[in-house]
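In: 3D, please:
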Amino acid sequence: MGIEIERKFLVEDESWKSEAGEGLVCKQGYMVSESEKTVRVRIMGENGYLTIKGATKGITRSEFEYPIPVEDAEAMLGLCGGLVEKTRFLILHAGMTWELDIFAGDNEGLVMAEIELESEDQLFEIPEWAGKEVSDDIRYFNGYLSKVPFTQW
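Out: This is a model prediction of the structure:
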């Protein structure tokens, strides 16, 4: 079974840019977005994905992600409600990969970083540019942002 263990942080400044690679444009929508499960369609760069996630317990949830033809992903996005648009940057920090998202569209102004862990108690170094942790705040889940965008808070 696929498991996702993830911690999320708001980003305080732009000092991360010196560590970042090329960003990938991401557009995603939710066919189902409930507390017990989500079904997400995503186009990341030139690739399409279908992802199914279970309920979050702590910072852990089941996750299953499958590549799909980008044409199918585009058609499925048309079936979704509000879309989440962002550019994702991968940043290697202290031997671990962080994903930093700069949101666009209805979530303009939100910049968030996340790190995926092997276990909930795994130690890692928080970069200087990472601020407040928001792992437990559902407002920062992308499924929630698709329904109640950051610009409406």
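In: contacts and neighbour counts: CA atoms only from here.
Out: Will do.
In: Name the residues that touch stretch 90-99?
Out: Identification of contacts with stretch 90-99 by C-alpha atoms under 8 Å, 6 or more residues apart in numbering yields 16, 19-23, 88-89, 100, 113-116, 124-125, 127.
In: wait, I meant stretch 17-29
Out: 40-45, 77, 80-93, 143, 146.
In: For this protein, which segments count as helices?
Out: According to DSSP state H, the chain carries its helices in the segments 70-77, 142-147.
In: Check which helices and strands the shortest one sits against.
Out: This points to helix 142-147. Secondary-structure packing of helix 142-147 (3 or more C-alpha pairs under 8 Å, 6 or more residues apart in numbering; DSSP states H and E): strand 24-33, strand 84-93.
In: buried residues in the last one?
Out: Translated: strand 84-93. Going by neighbour count (16 or more other C-alpha atoms under 10 Å), the buried part of strand 84-93 is 84-91.
In: Then stretch 140-152?
Out: Buried residues in stretch 140-152 (16+ other C-alpha under 10 Å): 140, 142-150.
In: again, but for stretch 37-50
Out: Within stretch 37-50, the residues that count as buried by 16+ other C-alpha under 10 Å are 37-44, 48-50.
In: Second input sequence below; structure requested for side-by-side comparison:
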Amino acid sequence: MAVEIERKFLVASEAWREQVSQSTRIAQGYLCTDPERTVRVRTKGKAAFLTVKGKNAGISRAEFEYAIPVEDALAMLQLCPNVLDKTRHLVDIDGHTFEIDEFHGANAGLIVAELELSSEEATYPQPAWLGAEVSGDARYYNSALSENPFSEWKQ
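Out: Now for the predicted structure:
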């Protein structure tokens, strides 16, 4: 079984922008947002994927991702009630790749850094721009953001 082990953080400054190696626009929708399982469809640049994720257990969860034709993904996105629009920026530090998602549309203003790890105990770099960890805060799950956008949160 494929397992995703991921930490998620807010960003504390714009300093990460100087370290970006690649940026890609992503459209992402959810066919199922049940906490026990999510089913996501995503276009990422000129590629597309269907992903099934299990329930979180700490910072780990089952994840199965499959490449699909872009035309199929675009049709499936039409079935999604809300589609996230974001730009994913990659920042490589000491052999680790931070995926920094800069949200647009109803989630504009939210920037989240994600880091996949080999184990829950793995150490990782902590650059000065890395802010508070929000790994366990369900509000920051992309599936939750599709239903309750950042712009509608009571600050």
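In: Let me have the buried residues of strand 84-93 of the first structure in a markdown table, extended by distance to residue 9 of the first structure.
Out: Below are the buried residues of strand 84-93 of the first structure laid out as a markdown table (distance: C-alpha to C-alpha, whole Å):
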| residue | distance to residue 9 of the first structure |
| --- | --- |
| 84 | 18 |
| 85 | 18 |
| 86 | 16 |
| 87 | 16 |
| 88 | 14 |
| 89 | 14 |
| 90 | 14 |
| 91 | 14 |
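In: Among those residues, give me the pair with the biggest separation.
Out: Taking C-alpha to C-alpha, the two most distant members of these are 84 and 91; they sit 21.1 Å apart.
In: picking that back up, could you dump the helices of the first structure into JSON lines and include distance to residue 120 of the first structure?
Out: Shown next, in JSON lines, are the helices of the first structure (distance: least, C-alpha to C-alpha, whole Å):
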{"stretch": "helix 70-77", "distance to residue 120 of the first structure": "32"}
{"stretch": "helix 142-147", "distance to residue 120 of the first structure": "21"}
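In: what's the closest of those helices to residue 107 of the first structure?
Out: Closest among the helices of the first structure, using C-alpha to C-alpha: helix 142-147, at 7.2 Å.
In: quick one: the strands in the second structure?
Out: For the second structure, strands defined by DSSP state E occupy the ranges 3-11, 20-32, 37-44, 47-54, 60-67, 83-93, 96-103, 111-116, 130-133.
In: Which elements pack onto the last one?
Out: This means strand 130-133 of the second structure. strand 3-11.
In: Quick one: list the elements packing against the strand it packs on.
Out: Packed next to strand 3-11 of the second structure, using 3+ C-alpha pairs under 8 Å, 6+ apart, are strand 60-67, strand 111-116, strand 130-133.
In: Compare those strands and give me the one nearest residue 1 of the second structure.
Out: Closest to residue 1 of the second structure of these is strand 60-67 (C-alpha to C-alpha; 6.9 Å).
In: which strands and helices sit next to the closest one?
Out: Judged by 3+ C-alpha pairs under 8 Å, 6+ apart, strand 60-67 of the second structure is in contact with strand 3-11, strand 47-54.
In: Okay, buried residues for that strand please.
Out: Going by 16+ other C-alpha under 10 Å, strand 60-67 of the second structure has these buried residues: 60-63.
In: can you redo the residues you listed as TSV with distance to residue 6 of the second structure?
Out: Below are the buried residues of strand 60-67 of the second structure laid out as TSV (distance: C-alpha to C-alpha, whole Å):
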residue	distance to residue 6 of the second structure
60	7
61	9
62	11
63	11
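In: Looking at the helices and strands packed on strand 60-67 of the second structure, spot the one closest to residue 67 of the second structure.
Out: Comparing those by C-alpha to C-alpha, strand 47-54 comes nearest, at 4.4 Å.
In: Quick check: the closest one compared with the first structure, mean distance?
Out: On superposition with the first structure, the mean distance recorded for strand 47-54 of the second structure (mean C-alpha distance after the TM-score superposition for the first structure) is 0.3 Å.
In: what's that strand aligned against in the first structure?
Out: Strand 47-54 of the second structure lines up with residues 47-54 of the first structure when matched by TM-score structural alignment.
In: roughly how far out does the matching stretch sit from the chain middle?
Out: In terms of C-alpha atoms, centre = their mean, to the nearest Å, the centre of stretch 47-54 of the first structure is set 12 Å apart from its chain centre.
In: next one: stretch 10-19 of the second structure
Out: 17 Å.
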